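Chemist: Sequence first, then the predicted structure:
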Amino acid sequence: MPRALRVGVESAPTNFDMEQPVAFGDSVGSDISSSIYEQLTGPRPVRSGDGVWRVVWSDLEPQLAEAWWFSPDGRTCTFRLRAGVRSPDGNELTAEDVRWSWERSFGVRDVGKWVARISSVQEATDVEVVDERTVAFHLRAPNPALPRTMAQGTPNVYDSRVARSGQSPEDPWARSSLGARPAGFGPYRLARADGESLTEIEANPHYHAGPPAIGEVVARRYASNAEAVEALLGGEVDIVAGVPWSQLQAARAARHVRISPAASTAGVFLHLDPGAEPLDDPLVRRAIAHATPYRAVLQTAYAGGVERWYSWVKPESPGYDPAAWPYEEDLDRARALLASSKGAGGFQTTILTLPGEGLEVVAELLAERLGRLGIAADVRLEPQGHDRQGRVRTEGNLAPIMVRASHDGRGQRVAEPLYAYYHDWGPGRMRLFPFRYHNEEFFEALRAIPEAGHGAPWEAAVRRVQRLHNADAVMIPLCAQRYYVAHDRELEGYCWLPENRLPFVRMRWRS
């Protein structure tokens, strides 16, 4: 009998519709859904010379699409679909499936609609069925982002015949049925989900690339990732995503376990509140940026196992510019800036540390360094179990200084500058968090990116946005996060993707 893959997880998904926040915010559910659905394109995973998994966004992989191209004016992006792609129900993928899927995203009015607008697809009517296997997206600007944002888990590509069967007057977009029974064209289908302890998926018998080498995946819930790692060490499961730093040494010492590190699309950073006195003075924020102990953070908090990060754009993203960061460790410069600011003579402030690996150490290092400037910083820890993401979403800046990172190592799921900046710092309703940040010059530069076109003009526009945002020092990037997956040595083919930390279809048993 073929060997099933046993996965240790810390939650049991209750919803598999990525258009619904309850599902999109569930890391395990996102991983499983990403094996049930497949997108038109995706980033290419590579293992660098240091053994770390990374993704290449400048060289996308064809998935459900076999080719794509832009019109000469950059305002239409056309995708040619693979022939013979079938869902687990046996229905063949058509351009109408793609069109209906995007129409649903606009109808549901959640994550997918936001992603569409970032990509300059303004309305559902901008998606055109050209023929059975060709779909065109008409863009409101010559924005090159769309093939990259396609890698996001939403808008999904649904088997619209199955999905539509769940529609009703009370539920016109089949939220209930798609939440319980996903309908994609990916390598797996949902076999069982009890919402409490167990989730099982099995191979899609019609998958276009052939049957996955691993035909069955069983995800078993544990109270924490730490307990899941103990289960791996004891032979109860075969793979665990998100190994805590405290268990890395034990996992590496186990003869039957291999560690696969990944450079995630998340980072560790300081978030300064420009609405809190005296941080409302840019000179104070710049003084803090010059006082920040970057080298100590890398070496002390993360033992040299991470890399510097220099802007809100992620290092793997096209357009990332390390030269855009103007502040380095310089206490003399920090003192001079502070002396000419609203914070002259020193002041008291609070550093709030959100839960995350190494963040408490980062906060203590920062507090010690600020103390040398006469800034007395009280370090507070956000308790585990608090809905910190919910609080940030509703309250914004929870303290004058926050030490933040991704709790699940996933970070933003698309390494796209426009996506990154609008998500947290953009103008109006496109910003998803109520942070007290306002800079009209930055907003105008951000709005100009989609209109810049492709190639060098686009890269110049992205560099300008990074420099403007960095100059404000409301966000001080420290390091890119490293994410660790532990798995049985007999398991081969593991790689890391921002939308799917557990791409089962790429894995196989050595024997």
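Modeler: It's in.
Chemist: make it CA atoms for all contacts and neighbour counts henceforth
Modeler: Fine.
Chemist: now the strands for the stretch 51-200 of the chain?
Modeler: Secondary structure of the stretch 51-200 of the chain by DSSP state E, counting those that start in this stretch: the strands cover 53-62, 65-70, 76-81, 127-131, 134-138, 188-193, 198-203.
Chemist: possible to save the ones you listed as a markdown table with mean neighbour count?
Modeler: Compiled in a markdown table, the strands of the stretch 51-200 of the chain are given as follows (neighbours: other CA atoms under 10 Å):
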| stretch | mean neighbour count |
| --- | --- |
| strand 53-62 | 18 |
| strand 65-70 | 17 |
| strand 76-81 | 22 |
| strand 127-131 | 17 |
| strand 134-138 | 22 |
| strand 188-193 | 21 |
| strand 198-203 | 22 |
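Chemist: Nearest to residue 245 among the ones you listed would be which one?
Modeler: Closest to residue 245 of the strands of the stretch 51-200 of the chain is strand 53-62 (CA to CA; 17.5 Å).
Chemist: Direction-wise, compare that closest one with strand 76-81 and give the angle.
Modeler: 90 degrees (axes from the mean of the first three to the mean of the last three CA atoms, to 10 degrees).
Chemist: what is the orientation angle of strand 53-62 with strand 65-70?
Modeler: Counting by the same axes, to 10 degrees, strand 53-62 lies at 80 degrees to strand 65-70.
Chemist: And the residue lying closest to residue 124 once chain neighbours are set aside, how far from residue 123?
Modeler: Setting aside the residues directly before and after it, residue 124 is nearest to residue 103 in space (CA to CA, 6 or more residues apart in numbering), at 4.9 Å. From residue 103 over to residue 123 the distance is 8 Å, taken as CA to CA, to the nearest Å.
Chemist: Those two - which one has more neighbours?
Modeler: More neighbours surround residue 103 than the other of residue 103 and residue 123, with 21 against 17 (other CA atoms under 10 Å).
Chemist: isn't the residue nearest to residue 124 right next to residue 126, touching?
Modeler: No: assessed by CA atoms under 8 Å, residue 103 is found out of contact with residue 126, at 9.5 Å.
Chemist: any idea which helix or strand comes after the longest strand along the chain?
Modeler: Identified as the longest strand of the chain according to DSSP state E is strand 257-272. Next helix or strand after strand 257-272 toward the C-terminus (DSSP states H and E): helix 282-291.
Chemist: hold the first one in mind and look at this next one:
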Amino acid sequence: MSSHSSLRSRRVRTRAAGAAVIAALLLGGCAAGSNQSSTTSGTAGSAAGTSGSGSAPAGASGELRIAIPAYPGSWDQDFVAFDPVALAVFKNVYPYLVDYGVTQVDGKPVMDTATILPAWAESFTSTDGALWTLKLREGAKFPSGNPITAEDVKWSKDRAFAAKANVAGVYSLIGLTDPSQITVVDDRTVTFQQAFPSALSEQIQAISLFIYDSKKMKEHATDADPWAKEWAAQNPSDGGLYNVSAATPGQEIVLTANPDYPAEDGPKTQTIRLTVASDPAAESLLLRNGDVDIALGLGRQEIADLSGVNGLTTITSPSNEMISMPMNVAAAPFDNPQVRQAVALAVPYDSIISSVYNGGARRPKSIVPIDMPGYSEAGFPYDTDLDKAKALMAQAGNPAITTQIVYAAESGEQQQIAVLVSDALAKIGITATPTPLDAATLGQRRAAKDIPLQITSGQQWVNDVEYLMNGWTTGAYLNWSNYSNPTVDAAVEKSHTTTDSAERTALWTQIQQQFATDVPVIPLAQPDFVLPVADSVGGYVQPVDGLIRLRYLTKG
């Protein structure tokens, strides 16, 4: 197989092929489509009339009411970070050009990162893995009535590079670092000339290829603010699967199915009403009383408390969320690999899954999440074995260790895990005190990289080991273990320009074997996703990136 053959075989399909996949998924019993986005018009804080034909997309009907834990901190996707509510809303209201398909995992519908389907794009293809050609749909338009053109794509990505934030950061992973690499060919065609072929190209574009109505944005730009940042932060963007028909800060967002979105791909529900309920108890009460159909953002205990309530059910689905325990390998006592291995052998994995998650979690045997291509159980050959753990501590000289297990103060799950681990470590001579930190302090400590032992939770936006391991190279921002290994660094560096599947798998095996020896981090659990909903809700598809896709949801 040539180095780019896997890319050619996985390139984004034409609309006809996409429709065939959608039909197959519908026959399989789950509502599906290819992408989601949405549209908006007017200013935040008031009803914003949408443009277009005004008719509902074929198949869209009814209203879903969803409780959300917060209002978006900004409407500008280029600059929002660490705001999961905003990012989830954006995934449904911004015009995305491509998105993931759908597959089945353990009998549940999950977004398929191996299949990238066009949305507002007609096609997105490459023959060499470096030069990608994007073709827009003919006749596509924003709710303002402005056509969606190649100039909108170019302006939007020029803005992203100028922002030096979200998109610019991930684009660098695939060799896109300068606006000159994105070229307008004609009104409907744009090329992306990467510095090198990358196996990440399609997935990176699936999370980055959203666009703005550039004509509308330019109307609000000024000499001091050429990219209309101030206006964009306060006003929803237009052009996706849903339009924002009303937005009242701190209270409610009303989404209406975009009548201009292609009928075979469009949302299944006509209206989505998002109600802000910042208090979990209030959010639970809304669901109990039938005032909302779905409650997002509830903790597992709040969800468990809803069990057995008449008219409610809980959707469960396999998730790639990883609960881990990094150790600071740059400072005593965890600079000793024997101590780290002993900790790995002392952790009560089964108790964590049974006690904290009531059995609703899987145990990963690698830092690579289960279901991610390249996952190998050889990546973490440790099970609970206190005798072996004590023997390793003896080999390390039985050091007297007193330390902390830091966790997020607002997380009851992390607190439970910290207590279980603390009790287990005491049995091998390690005194580890569970230590809660508020979000601000935790962020500061993580930036300083001085936490000896901590509980973390994370979800990969890109389902690929290369993307994951960029966070574990020497000096990486998210490398809270201060881990540094030349073998891992070299393998990750090589992966950036390796597109052959077999060669990439060999690199992932090498990396996981090194992690099994070095143990800078201990994978604890992959909890299942749980979502409390009314019995009438259907069509849920689990997103790999944690951002709910409203397009699939039905009520009936």
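Modeler: Yes, it's here. Predicted, not measured: the structure shown is a model, and the values here were computed from it.
Chemist: Drop the TM-score for these two in here.
Modeler: The TM-score (TM-score structural alignment, normalised by the length of structure 1) is 0.89; 495 aligned residues with a CA RMSD of 2.5 Å.
Chemist: follow-up on the earlier one: figure out which of the strands of the stretch 51-200 of structure 1 is closest to residue 172 of structure 1.
Modeler: When these are compared by CA to CA, strand 127-131 sits nearest residue 172 of structure 1, at 19.7 Å.
Chemist: Find me the equivalent region of that closest one in structure 2.
Modeler: Under TM-score structural alignment, strand 127-131 of structure 1 corresponds to residues 182-186 of structure 2.
Chemist: number of nearby residues for the aligned partner of residue 364 of structure 2 in structure 1?
Modeler: Alignment note (TM-score structural alignment): residue 364 of structure 2 maps to residue 309 of structure 1. Residues near residue 309 of structure 1, counting by other CA under 10 Å, number 23.
Chemist: cool, residue 83 of structure 2 as well?
Modeler: Count around residue 83 of structure 2 with other CA under 10 Å applied: 13.
Chemist: The counterpart of it in structure 1 and residue 500 of structure 1, how far apart?
Modeler: The alignment partner of residue 83 of structure 2 in structure 1, by TM-score structural alignment, is residue 26. Applying CA to CA, the value for residue 26 of structure 1 to residue 500 of structure 1 is 12 Å.
Chemist: Over to residue 129 of structure 1?
Modeler: Residue 129 of structure 1 is 29 Å from residue 500 of structure 1, by CA to CA.
Chemist: Next: residue 75 of structure 1.
Modeler: 30 Å.
Chemist: ok, now residue 430 of structure 1?
Modeler: 25 Å.
Chemist: sorry, back to before: could you tell me where the longest strand of structure 1 falls in structure 2?
Modeler: Counting by TM-score structural alignment, strand 257-272 of structure 1 corresponds to 312-327 in structure 2.
Chemist: circling back: the match of residue 83 of structure 2 contacts residue 10, doesn't it?
Modeler: No: under the criterion of CA under 8 Å, residue 26 of structure 1 makes no contact with residue 10, lying 10.2 Å away.
Chemist: Confirm residue 248 of structure 1 sits in a strand?
Modeler: No: counting by DSSP: H, G, I helix; E, B strand; the rest coil, residue 248 of structure 1 falls outside a strand, being helix.
Chemist: In structure 2, what residue corresponds to it?
Modeler: Under the alignment (TM-score structural alignment), residue 248 of structure 1 maps onto residue 303 of structure 2.
Chemist: Apart from its neighbours in sequence, what residue is nearest its match?
Modeler: residue 532 is the one closest to residue 303 of structure 2 (CA to CA, 6+ apart), at 6.4 Å.
Chemist: Also residue 67 of structure 1?
Modeler: Residue 67 of structure 1's closest residue in space is residue 80 (CA to CA, 6+ apart), at 5.3 Å.
Chemist: and the nearest residue to residue 182 of structure 2 once chain neighbours are set aside, what does it touch?
Modeler: Residue nearest to residue 182 of structure 2 in three dimensions, not counting chain neighbours: residue 192, with 4.7 Å by CA to CA, 6+ apart. The contact partners of residue 192 of structure 2, by CA atoms under 8 Å, 6 or more residues apart in numbering, come to 130, 131, 132, 133, 134, 176, 181, 182, 183.
Chemist: what does residue 115 of structure 1 align to in structure 2?
Modeler: Checking TM-score structural alignment: residue 115 of structure 1 goes with residue 170.
Chemist: okay but its match is in contact with residue 205, surely?
Modeler: No: with contact defined as CA under 8 Å, residue 170 of structure 2 does not count as touching residue 205 (9.1 Å).
Chemist: still on that earlier bit, max pairwise distance over the contacts of residue 192 of structure 2: which two?
Modeler: Farthest pair in the contacts of residue 192 of structure 2 (CA to CA) is 134 and 176. Separation: 15.0 Å.
Chemist: Skipping its backbone neighbours, what lies nearest the equivalent of residue 55 of structure 1 over in structure 2 in space?
Modeler: Structural alignment (TM-score structural alignment) places residue 55 of structure 1 against residue 111 in structure 2. Nearest-residue entry for residue 111 of structure 2: residue 102, 4.3 Å, with adjacent residues in sequence omitted and distances by CA to CA, 6+ apart.
Chemist: Now do that neighbour: how many residues are near it, please.
Modeler: 27.
Chemist: How about the one 4 residues further on?
Modeler: Neighbouring residues of residue 106 of structure 2 were enumerated by other CA under 10 Å; the total is 8.
Chemist: And for residue 380 of structure 2?
Modeler: With neighbours defined by other CA under 10 Å, the count for residue 380 of structure 2 comes to 23.
Chemist: roughly how far apart are the counterpart of it in structure 1 and residue 297 of structure 1?
Modeler: Mapped onto structure 1 by TM-score structural alignment, residue 380 of structure 2 lines up with residue 325. Distance from residue 325 of structure 1 to residue 297 of structure 1, counting by CA to CA: 17 Å.
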